[in-house]
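>>> Have a look at this fold, sequence not included:
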């Protein structure tokens, strides 16, 4: 069982790294797009939609490994401290924001410029939620 728990923790941290890497990459890219020449913007705009699924995969890994760890290693959600439940709240809202961003991406790819213009702010909100969940997780498992 120890090897399974360690594997789940590795998957959990891999999901964390993947989610944050994709999120930070897109935040940097949005800054570059905003300052780029119009001709360059069209090329640069192709990057964020390619990175977004990586963040979704990372969050999926976090949820799957996290639930498995809570149930298998710590005996269920009822045994977890209050800050963990706050972290879970931030992670749940993060998933809702990711679903909204996926919907916006679909609209933007269909030509809806207004939907596309909302994506950078949505990514910023997602980054704040992910950071909040991370801080609360660290405080939960001190």
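Yep, that arrived. Note that the coordinates shown come from a computational prediction; the quantities given were computed from them, not determined experimentally.

>>> C-alpha from now on. contacts and neighbour counts both.
Fine.

>>> and the helix or strand harbouring residue 115, what does it pack onto?
Following DSSP states H and E, one finds residue 115 within helix 113-140. Here helix 113-140 touches helix 2-35, helix 82-109, going by 3 or more C-alpha pairs under 8 Å, 6 or more residues apart in numbering; DSSP states H and E.

>>> What lies in contact with the next helix or strand after the longest one?
The element immediately downstream of helix 2-35 (helix or strand, assigned by DSSP H and E) is helix 38-44. Contacts of helix 38-44 with the rest of the structure, by C-alpha atoms under 8 Å, 6 or more residues apart in numbering, involve 29, 32-34.

>>> next, the one to line up against it:
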């Protein structure tokens, strides 16, 4: 039960952080004076979101192993969830690392790319949670 509660809380932080980060990124791209402050907030929120994604993997794997013995025979919805969660993790990690590098003087993501990745990760989060509900709801 504890893993499930932590899993839900981590999902809330991850998706909420992703949405908040997208909003800050849009605002920063439209206001050069506020951009440094908004980018700092975006990095802090991104750090929380990436840690929450890590917690999602830890709790999800623990529940999967504990409840299903690591069985891959949970149906297509489970595989869709895994694929969406994996791609979401890869994209989020990429944006996180790029953001840390940009903060140290590296090149930030171009706004169009950032918007595309933001929309993609949000869509993947919706797919992952939908597939999980389909898979694990009796």
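Now that the structure is in, tell me what you want to look at. None of the values given here were measured: they were computed from a predicted structure.

>>> TM-score for the pair, please.
Here the superposed chains carry a TM-score of 0.86, computed using TM-score structural alignment, normalised by the length of structure 2; 136 aligned residues with a C-alpha RMSD of 1.8 Å.

>>> about what we covered before: can you point out the buried residues in the helix holding residue 115 of structure 1?
115-116, 119-120, 122-123, 125-127, 129-134, 136-137, 140 (16 or more other C-alpha atoms under 10 Å).

>>> Can you tell me what residue 54 of structure 1 aligns to in structure 2?
Structural alignment (TM-score structural alignment) places residue 54 of structure 1 against residue 48 in structure 2.

>>> Correct me if wrong: that match contacts residue 11.
No. Between residue 48 of structure 2 and residue 11 there is no contact under C-alpha atoms under 8 Å: 11.3 Å.

>>> thinking again about what came up before, to residue 68 of structure 1, which of the helices and strands packed on helix 113-140 of structure 1 lies closest?
For residue 68 of structure 1, the closest of those is helix 2-35, at 7.5 Å, according to C-alpha to C-alpha.

>>> Just want the angle from the closest one to helix 113-140.
Angle between the axes of helix 2-35 of structure 1 and helix 113-140 is 140 degrees (criterion: axes from the mean of the first three to the mean of the last three C-alpha atoms, to 10 degrees).

>>> helices or strands next to helix 2-35 of structure 1 in the packing?
The contact analysis (3+ C-alpha pairs under 8 Å, 6+ apart) places helix 2-35 of structure 1 against helix 38-44, helix 47-72, helix 113-140.

>>> ok, 7 Å please
On a contact count with 3 or more C-alpha pairs under 7 Å, 6 or more residues apart in numbering; DSSP states H and E, helix 2-35 of structure 1 meets helix 47-72.

>>> May I see the buried residues of the helix it packs on?
Using 16+ other C-alpha under 10 Å as the test for burial, helix 47-72 of structure 1 gives 48, 51-52, 54-56, 58-63, 65-66, 68-69.

>>> same deal with stretch 98-111 of structure 1?
Quick answer for stretch 98-111 of structure 1 (16+ other C-alpha under 10 Å): 98, 101-102, 104-105, 108.

>>> cool, stretch 9-18 of structure 2 as well?
With burial defined by 16+ other C-alpha under 10 Å, the residues of stretch 9-18 of structure 2 counted as buried are 10-11, 13-15, 17-18.

>>> what about that stretch, how far off from structure 1?
Stretch 9-18 of structure 2, aligned to structure 1 and superposed, deviates on average by 0.8 Å (mean C-alpha distance after the TM-score superposition for structure 1).

>>> which bit of structure 1 covers that stretch?
Going by TM-score structural alignment: stretch 9-18 of structure 2 matches residues 14-23.

>>> can you list the residues that contact that stretch?
51-52, 54-56, 58-59, 61-62, 127 (C-alpha atoms under 7 Å, 6 or more residues apart in numbering).

>>> and what of stretch 104-119 of structure 2?
Against stretch 104-119 of structure 2 from outside (C-alpha under 7 Å, 6+ apart): 22, 98-99, 102.

>>> and the gap between residue 55 of structure 1 and residue 97 of structure 1?
From residue 55 of structure 1 across to residue 97 of structure 1, the span is 12 Å (C-alpha to C-alpha, to the nearest Å).
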